[in-house]
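>>> The sequence isn't on hand, but the structure is:
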C-alpha cells in the first residue's frame, strides 16, 4: 500500500509541458512564488527528492515531481529544456551543483539562484546562473531604506512602462489629517496618488481617504513632478538620531552598511561574541533592558529587528514598542503568515524574507510585465476585460469591480499617465495597474484569457 501510495506522486512531466517554472525545493520562498504563478496562470513544478514528502505535498494540492535536483535525469523529466525559469534556493554549494547539472541538459533555460556569501556569486555565475540574488543583502538594504525613508520626500521604488513609482510618508507633513481630495496633488503637481499603505494594509486611493501619521503614499509621476512634490512636502534630513539593529547576521550587517553609507549612527546588538567586530556592536541579549539601553534605545529614532526566528521578532517588537511608543520599528518576518502579527505587535514596517526572495525571482521572470512594490502589491500590465471594452474609464467600473487602480494606459506604443475619466477603453488599450493579490485575482476572473489558461491547466 505504501508503494502504491508513493507512486501517485509524479516522476515526470508530460512531454508537451513548456513555459513552466522549475522550483528545486519546497520552502517559504517557493510558496510565495507558487502563489504568484497560480495567479498569473503560469505552470510550475516543485522537485522533491523524498517520495513520502512529495506525496504529502501532492495531496495538499502542490504540483510536485519526485526527483533529486542534482540528478540530470530529474531535469530531463522536468522538461528543463522547455522551462521558462529554474530557481535554486539551496545553500550555495548545493546551488552550484544544481545549476551545473541543469546546464548539462539545457544551455538556454534562465536560472536564478540565491547566494549567502559574496564569494559564491562568481562561482554560481560560472556554474551557469543568469542571476544571483543575495537575499540577506536585499532584505537588509530594504529594511534600512524603510528607516531612512526621507521625511516627507518621495522615495523611488522603481520604474514601470515609463512611469516612476515612488512612496512618501505623511507623518510631519501638511498632508497629515487631510483627505486625498483636499490636497489635490494631481491638479497642483501632476502627481497621482495610486494607493495608501497604513500599518501593512494597502488601500486603493479614493478621494475620501483621510491621511494620518502612519500613512505612506504610493505615487505615480514623472521625475519633474516628484521634484515638485518634494519641494512642497520635504521636511528635512533623512533621519535624525541613531538606529539600533537587533541581530548581526547577514540582514543586520547589510542594514548597518546602508546606515554607514548614509552617515547615520547605529549600534548592533548581538549575542554571539565571535560576531562582535568594533565599537558599533553591543554584546548581549536584546530582551535585556540594560543591553537595549547600552545600545541607545532611549534616544534612538528607529530600531531594526532582524532575527531568524519570528517568535523572537514578535517578542522584541512588543517590547520595543512598549519601551518607546514613538520609535520607528522595522521588523523582519521569515514566514509570510507572521507579517500581520508583527504589525499588530507594533511594527511600523514589516518585510518578509520569503516575499523579498519571491519578488526578486518573479521580477527577473516577469520584469517587463510586473513591478513588485511591496509584499502582495504589484504594478502590472493587463488587457482590458471584454466586459469593460468600448466603455469610458468612469463607466467601466474598473476600480470598483477589481480593487485595482489605473496608473496609465498604453495605445499604439504611446503611454498616457493619469488618464481622464472620459478615456475610452478598447481591445487595443493596454492597462498599467496597481493592485494587491485579491485585486489581481478579481481582475483575472474578469479576463477571458485567464479562463482559457485555467482550462488548459485543468485539461
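That came through fine. As the structure is a prediction and not an experimental result, all values here were calculated from the model. Numbering: from 1, shown residues only.
>>> can we go C-alpha only for contacts and neighbour counts from here?
Noted.
>>> For stretch 354-374, list every residue counted as buried.
354-362, 364-365, 370-374 (16 or more other C-alpha atoms under 10 Å).
>>> That should have said stretch 83-91, apologies.
Buried, per 16+ other C-alpha under 10 Å, within stretch 83-91: 83-90.
>>> residues in contact with it?
18-25, 80, 95, 98-99, 109-116, 361, 365 (C-alpha atoms under 8 Å, 6 or more residues apart in numbering).
>>> sorry, back to before: need the buried residues of stretch 83-91 in a markdown table with secondary structure, can you?
Converted to a markdown table, the buried residues of stretch 83-91 look like this (DSSP: H, G, I helix; E, B strand; the rest coil):
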| residue | secondary structure |
| --- | --- |
| 83 | coil |
| 84 | coil |
| 85 | strand |
| 86 | strand |
| 87 | strand |
| 88 | strand |
| 89 | coil |
| 90 | coil |
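>>> Pick the one among those residues closest to residue 172.
Of all the buried residues of stretch 83-91, residue 172 sits closest to residue 89, with 41.2 Å by C-alpha to C-alpha.
>>> Distance of that closest one relative to residue 260?
Between residue 89 and residue 260 the computed distance is 29 Å (C-alpha to C-alpha, to the nearest Å).
>>> this is the other structure I want to compare:
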C-alpha cells in the first residue's frame, strides 16, 4: 500500500514537472511573438517569470501582473487554467491525497495485540453474530481479539474498547499480530471463500482449534478439508431447531428438554389455544400439585418474567419455563397443549404451514418429514419445490391471497422462514391477522426480535443470537449438543458448595438468595439424590450442588457474594431463541 502511494506521488510530480516545463516553453514563445521581450515594453520573457505565470494560472491564483495581449496567448491562458484545475482537483486528491490520508488513518489503527495475550480466541470478521458472541465471551471472562479488514469497523470497535486489529485474516503477518501461536481457538466469520483462505493460513501457522461459520451448506467439505476443526451452519441449526419445536405437539415425548441435575430437566412449553390452563392463575392451576413440576418463568407478549407470582395468569400463546423429572414434565405437556394436538401423534392432522424454502426452510422441512407430519410449503421458487414429496404453494410468502391458499387461516402452527427480515415481519403481520390463535415461529437474520414479537410472533429465532451463543459455548467447552430455544439473558449455573463455604449449614430461608441477588435455587443435588421441591427450610449441606437460575447480572452478583464456583462448573446458557450447551 505504502509503495503504491509513493509510486503515485512520484508519477504525479513527474507529470506536473513535465507540464510546467512544456507550458513555460509555450509561454516564452508566445511572449516573444507578442514582442513583450522588447526593452521599451513589458519585460516578461525569462524562465523565472514563465514558471511563475504557469503555476499562478494552473492554480487559478492569477495575480494579473503578467498577461497576454493577443488572442492566441489568452486562449493558451484558458487552457492552462482548465488543465490546472483538472490536475489539481481531478487527479491530486483521488490519486495522491486521499490514498495518503487513508494510509495515515490505517497506520494509526492497531495491527498487533499485546505480546502477553495468550489462551485467547481470535475472531476473524465482524458481524451481528460476532456482536452477540462478544457479549457472551465478556460474560465468560474469555479473552479475545477481533481481526477485521474494514478500517471503519476497526475504528468503531476500538472506540468501544473492544480489542481488535486491522488486517487481512488470511495474511500471516495479521495472524501473527493476533498472537495465533498462543491462542486457544480461531473463529472464521467471513465468506466461505475467504474463510477457506484464512483456515489454510492459520493451519500452516498453528494446530489450534478452528471453528468455521458456514454460509453455503454445499461447501462444508471444503472448509473441513482446509483444516477447520468444527464447521457450523447457522441456518441449518436454526431450521432444525424450529422444525423440532413445530413437531413438539405431534409427539408424545419431550422435545428440547435439557437435564441440568440428575434426572431433572428444564424445558419450555407453549400454551396452545383451548388449553385448560388458559385464564387461570398459577395458584389456581395447581401445576405443582397436579404434575410435580415447578414453573420458574413465563414468556408472554414479548416479555419474560422470571419467578412469576402465584397470581400470574396463564394466557394463550404464552410460554411456560418448567423444571421437573421427565414423567412430571410429560404430565404438564398434556395440560398446556390442546388435546387434539396431543392425539396428533396418531392422527397426523395437517396443521403446519412453512413460509420460505431456503436453507432454514429446508432444515425445517427435514424435521417435519422425520416426524411424518403433514405440512404445506410456500415459496417463490417452483423449481426448488418440484418432486419433493410434499404439498406446496408457489408465490410471495407475504401475500395474503397466497397465505390463504396455503391454509394459514386454519393452521395450528405457522413457520415464517423468509430470508429478508422486512418480508418476515410483514408475513408475520399477515399471518397473525388471518389466524389470531395460531402459534407463529419466525426466523430473523438481525437481532430485531422485539419488532417481530410486536408483529405477532410467538417465537423469534435470530440467526445472529443463535450462532453467537453456540460459538461462545463451543469455543470454550468443545461440546456441542442439541439446540433448545429459551430466553435471552437468562442462565442456569451449577455451583459446588465446598467445605467451609458460608452457605453450608444454612437454610435457604436464612440465605434469602432471591432477595439478596435476584437468583433462584431451582434444584439441589447431594450424593446422587436430587431435590426440586425447593422451600425455605431446606438446609444447604457441604459438598452439595446448587442449580441457580437468573439473569447475567444476577449470576454475577451471586458469584461476588459467594466465591464457591468450581474451576470447571457446568454452565447452561439460556437465551431467547438461543441454545443450551452442556
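Thanks, I have it. Every value quoted in this text rests on a predicted model; they were computed, and no experiment measured them.
>>> Could you tell me the TM-score of the two chains?
Once superposed, chain against chain, the TM-score is 0.85 (TM-score structural alignment, normalised by the length of the first structure); 448 aligned residues with a C-alpha RMSD of 3.4 Å.
>>> Okay, and which of the buried residues of stretch 354-374 of the first structure map to helices?
If you go by DSSP state H, those have 354-362, 364-365 in helices.
>>> Tell me which two in the buried residues of stretch 354-374 of the first structure are the farthest apart.
Going by C-alpha to C-alpha, the pair spanning these furthest: 354 and 370, at 17.8 Å.
>>> Just give the nearest non-adjacent residue to the alignment partner in the second structure of residue 219 of the first structure, would you?
Under the alignment by TM-score structural alignment, residue 219 of the first structure pairs with residue 322 in the second structure. Excluding its sequence neighbours, the residue lying closest to residue 322 of the second structure (C-alpha to C-alpha, 6 or more residues apart in numbering) is residue 295, at 4.6 Å.
>>> Assign a three-state SS to that neighbour, would you?
Quick answer, by three-state DSSP: residue 295 of the second structure is strand.
>>> do the one 4 residues further on as well
Under the three-state scheme (three-state DSSP), the conformation of residue 299 of the second structure reads as strand.
>>> Mind telling me what it corresponds to in the first structure?
Residue 299 of the second structure maps onto residue 197 in the first structure, by TM-score structural alignment.
>>> Next: residue 239 of the second structure.
That one, residue 239 of the second structure, aligns with residue 140 by TM-score structural alignment.
>>> gap between that match and residue 247 of the first structure?
Distance from residue 140 of the first structure to residue 247 of the first structure, by C-alpha to C-alpha: 11 Å.
>>> just residue 416 of the first structure next, same as before
For residue 416 of the first structure relative to residue 247 of the first structure (C-alpha to C-alpha), the value is 46 Å.
>>> between these two, which one's more packed in?
Using other C-alpha atoms under 10 Å as the criterion, residue 416 of the first structure and residue 247 rank with residue 247 on top: 23 against 15.
>>> My guess is that one contacts residue 270. True?
Yes: with contact defined as C-alpha atoms under 8 Å, residue 247 of the first structure reaches residue 270; the gap is 5.2 Å.
>>> related to what we said a few turns ago, could you dump the ones in helices among the buried residues of stretch 354-374 of the first structure into CSV with distance to residue 63 of the first structure added?
Shown next, in CSV, are these (distance: C-alpha to C-alpha, whole Å):
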residue, distance to residue 63 of the first structure
354, 19
355, 20
356, 23
357, 20
358, 18
359, 20
360, 22
361, 19
362, 18
364, 22
365, 19
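>>> Only whichever of the contacts of stretch 83-91 of the first structure are buried, select them in PyMOL.
Buried members of the contacts of stretch 83-91 of the first structure, defined by 16+ other C-alpha under 10 Å, are picked up in PyMOL with:
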select buried, resi 18+20+21+22+23+24+25+80+95+98+99+109+110+111+112+113+114+115+116+361+365
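>>> can you tell me which of the contacts of stretch 83-91 of the first structure are in strands?
21-23, 111-114 (DSSP state E).
>>> which one among those gets closest to residue 224 of the first structure?
When these are compared against residue 224 of the first structure (criterion: C-alpha to C-alpha), the nearest one is residue 112, at 35.2 Å.
>>> which residues touch the counterpart of that closest one in the second structure?
Structural alignment (TM-score structural alignment) places residue 112 of the first structure against residue 211 in the second structure. Residues near residue 211 of the second structure by C-alpha under 8 Å, 6+ apart: 185-188, 228-232, 471, 475.
>>> what's the answer for residue 441 of the first structure, then?
residue 39.
>>> Past the strand or helix carrying it, which element shows up next along the chain?
When elements are assigned from DSSP states H and E, residue 441 of the first structure belongs to helix 437-446. Later in the chain than helix 437-446 of the first structure, the nearest helix or strand by DSSP H and E is helix 448-458.
>>> Check which helices and strands that following helix is in contact with.
For helix 448-458 of the first structure, there is no helix or strand it packs on, judged by 3 or more C-alpha pairs under 8 Å, 6 or more residues apart in numbering; DSSP states H and E.
>>> Apply 10 Å and report the result again.
helix 28-40, helix 437-446 (3 or more C-alpha pairs under 10 Å, 6 or more residues apart in numbering; DSSP states H and E).
>>> Scan the second structure for its longest strand.
Across the second structure, the longest stretch assigned as strand under DSSP E is strand 487-496.
>>> By how much does the helix or strand following that strand deviate from the first structure on average?
Next helix or strand after strand 487-496 of the second structure toward the C-terminus (DSSP H and E): helix 508-511. Helix 508-511 of the second structure differs from its equivalent in the first structure by a mean of 2.4 Å after superposition (mean C-alpha distance after the TM-score superposition for the first structure).
>>> Over to stretch 234-242 of the second structure?
Mean deviation of stretch 234-242 of the second structure relative to the first structure after superposition (mean C-alpha distance after the TM-score superposition for the first structure): 1.5 Å.
>>> which neighbours do residue 247 and residue 270 of the first structure share?
Shared contacts of residue 247 of the first structure and residue 270, defined by C-alpha atoms under 10 Å, 6 or more residues apart in numbering, are found at 281, 285-286, 307.
>>> just the residues you listed now: which is nearest residue 62 of the first structure?
Out of these, the member with the shortest distance to residue 62 of the first structure (by C-alpha to C-alpha) is residue 307, at 29.4 Å.
>>> I am finished for the moment; much appreciated.
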